[in-house]
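Student: Have a look; sequence and predicted model below, questions after that.
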Amino acid sequence: MNAPLRHTTVLLDEAVESLLGGPLGARGTFVDGTFGRGGHSRLILSRLAPDGQLVIFDKDPQAIAEAQGIQDPRLAIRHEGFSHLGELPAASASGLLLDLGVSSPQIDEPGRGFSFRFDGPLDMRMDPTRGQSVADWLATADPAEIAEVIRDYGEERFAGPIAKAIAAWRTKQGPITRTAELADLVAGTVKTREPGQHPATRTFQAFRIFINAELEELRQALEASLHILAPGGRLVVISFHSLEDRIVKQFIARHAKEVYDRRAPFALPQPMRLAAVARVKPGAAEVAANPRARSAVMRVAERTEAPA
């Protein structure tokens, strides 16, 4: 029998301490936009005020099933992505946590199709009950579009040759439907790679981000944070690659300063809406115990007072 799939939550204590450490403390409503397997949520509930509430979002049916096993009346569950955060009432949240990317159980389960380390169906959807799988998309996508996705979301310099190889495979052997097929094809196309990195790493990352619209959803969630966070509420975001972190960093920087309209030099500036609080990386001990934590970056910001 296979051992149960486990997930080690990255920056667990640091994230929850940052989330609950603002001027509003552990009172009010908090939001975990990426429940995953519940590491952060369980710790939040253990420290949450008795009359507080935790609202969790997740696309993954398995994550929702995990959440439904928590017996706590303060927990509210929403089976949808965090692009729906804006549906929450204005200024209703004392804190918002986003732990981005894919969880270890998703990666380690061959049937989900996220990993090149196992052979499985080429799926990669966070919610396998909705939308198009990677295999379905690759079956008809134009090679130019495939190359663009690999280049933009995977930062892969061999995007063109990989896309051409996928198109050639389709012509000769039919659609690519298995992770092992895609991993072998990319490995045969990419002749050089950084030491210790599988040649298909960037391509798998690109297809996962694209098929789940991860960056677009992140941008929507960050904009929604300005709507749902009460003054003094904390925004905590953990990212695992440069594309995500760049979006978060630029968003906080953009709203952490007054904005002047050069077309109306005498108009009052738009007030700053966020204050940057911290940037945190996992310590050496955490990285040694959980290598997947190596690339994590946590950024913390605080919602400033609403304009009068």
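Tutor: Sure thing, it's come through.
Student: When you work out contacts or count neighbours from here on, use the C-alpha atoms and nothing else.
Tutor: Will do.
Student: quick one, what contacts the most centrally placed residue in the chain?
Tutor: What sits nearest the mean C-alpha location of the chain, by CA atoms, centre = their mean, is Leu100, with 2.3 Å. Going by CA atoms under 8 Å, 6 or more residues apart in numbering, Leu100 touches Thr34, Val237, Ile238, Ser239, Phe240.
Student: One more to weigh against that first structure:
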Amino acid sequence: MTANRHVPVMLDRVVALLEPALTAPGAVVVDCTLGLGGHSEGLLRAFPACRLIGIDRDSHALALSTERLAPYAERTTLVHAVYDELPEVLAEAGVEEVQGVFFDLGVSSMQLDEAERGFAYAQDAPLDMRMDDSTGRTAADVLNEASVGELTRILKIYGEEKFARRIAERIERERRREPFTTSGRLVELLYEAIPAPARRTGGHPAKRTFQALRIEVNDELRVLERAVPAALGAVGVGGRVVVESYQSLEDRLVKQAFTAATRSEVPPDMPFVPAGMEPEFRTVTRGAEQAPADETESNPRAASVRLRAVERVHAHEEGRA
């Protein structure tokens, strides 16, 4: 089974962070990025009294995770949706609040492994990169239709690419000769456009451009900006939100949302916090946690993970920030 290839990152730590919230009978946890179901399987196994709602925009991943989680079918509800649709998913399921929400952000192992999806630059494949390949623009559409200015913005902001303008201009020149359809041609262009000294550091020269195109195609950062507040709003008192990020743009958004939720608006020189002005959440992790060395050795995907978690300590009150 394909799902057996998937090794969930920091699974034991994720289980430990969610344990205080999920041990009570009837607890509900949402896996907002179901993927191949590795984290969900671990949570269902660890907490036999909890119910899981799994969300994924990738119908192929949903089919595989449905098979993987079949032994727990009575306690699972799997939904084809984008994770910023969390409020609608919970309403449809008749759930008013949950005890845990988990995100494992970025591209999944399955999407990288399937060459025809176009996520990986190591193999020549169609430039698709859609997590839901039933709708929306492909990476080829972006490359062939976006203006030089728009391509520059995408590469600079989403890929943090220093040579964004140079690459965008080269793409515009090449697509006039022939539209882009496959990843191999784009990788060749990137080798030519990025100066040799820059190619020797910072990993594969295509890494940043492919990341930028994937984020643009799937609107990942704007979806995440909506999804994290939705997750915070969905958990009840004692509930926890746990997020694994793999690149700085994602982690920055998560950190900002968590900081806002855990910050007190009371002046620092005030001797006490008046009732009703306490932060609704507390930080559970100290900064961003990383995977232990032995895990990164056995599972290279874990090397870049940054894990953060918060817990709701006060009920949401209307009119409170």
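Tutor: Ah, there it is. The structure displayed is predicted, hence computed values, not measured ones.
Student: one step back: what's the match for the residue nearest to the centre of structure 1 in structure 2?
Tutor: Aligned by TM-score structural alignment, Leu100 of structure 1 pairs with Leu105 of structure 2.
Student: Ala167 of structure 1 now?
Tutor: Structural correspondence for Ala167 of structure 1 with respect to structure 2 (TM-score structural alignment): Glu172.
Student: helices or strands next to the helix or strand hosting its match in the packing?
Tutor: Per DSSP states H and E, Glu172 of structure 2 falls inside helix 164-177. Under the contact criterion of 3 or more CA pairs under 8 Å, 6 or more residues apart in numbering; DSSP states H and E, the helices and strands touching helix 164-177 of structure 2 comprise helix 139-145, helix 148-159, helix 183-193.
Student: quick one, helices of the stretch 151-300 of structure 1?
Tutor: Using DSSP state H, counting those that start in this stretch, the helices of the stretch 151-300 of structure 1 run over 159-173, 179-189, 201-211, 214-228, 242-255, 284-289.
Student: May I have the residues that are in contact with Pro143 of structure 1?
Tutor: If a contact means CA under 8 Å, 6+ apart, then Pro143 of structure 1 has Ala163, Lys164, Ile166, Ala167 as its contacts.
Student: List the contacts of the residue mapped onto Gly236 of structure 2 from structure 1.
Tutor: In structure 1, the position corresponding to Gly236 of structure 2 is occupied by Ala230, as judged by TM-score structural alignment. Contacts for Ala230 of structure 1 were tallied using CA under 8 Å, 6+ apart; they are Ala90, Ala91, Ser92, Ala93, Ser94, Arg303.
Student: Relative to Arg222 of structure 2, how far out is the closest residue to Gln123 of structure 2 other than its chain neighbours?
Tutor: Leaving aside its sequence neighbours, Gln123 of structure 2 sits nearest to Ala115 (CA to CA, 6 or more residues apart in numbering; 6.5 Å). When CA to CA, to the nearest Å is applied, the distance between Ala115 of structure 2 and Arg222 of structure 2 equals 26 Å.
Student: of these two, who's got more company?
Tutor: Ala115 (17 against 13; other CA atoms under 10 Å).
Student: Tell me if I'm right that the more buried one and Ala125 touch.
Tutor: Yes - under the criterion of CA atoms under 8 Å, Ala115 of structure 2 is in contact with Ala125, at a separation of 5.9 Å.
Student: quick one on the thing from earlier: ok, now which ones touch the residue nearest to the match of Gly236 of structure 2 when sequence neighbours are not counted?
Tutor: With sequence-adjacent residues excluded and distances taken as CA to CA, 6+ apart, Ala230 of structure 1 is closest to Ala91, at 4.0 Å. Ala91 of structure 1 sits next to His227, Ile228, Leu229, Ala230, Pro231 when contact means CA under 8 Å, 6+ apart.
Student: contacting residues around the last one?
Tutor: Yep, that's Pro231 of structure 1 we're talking about. Contacts of Pro231 of structure 1 were listed using CA under 8 Å, 6+ apart, and they are Ala91, Glu302, Arg303, Thr304, Glu305, Ala306.
Student: isn't the second one right up against Arg234?
Tutor: Meaning Glu302 of structure 1. Yes - here Glu302 of structure 1 reaches Arg234: they are 4.5 Å apart, a contact under CA under 8 Å.
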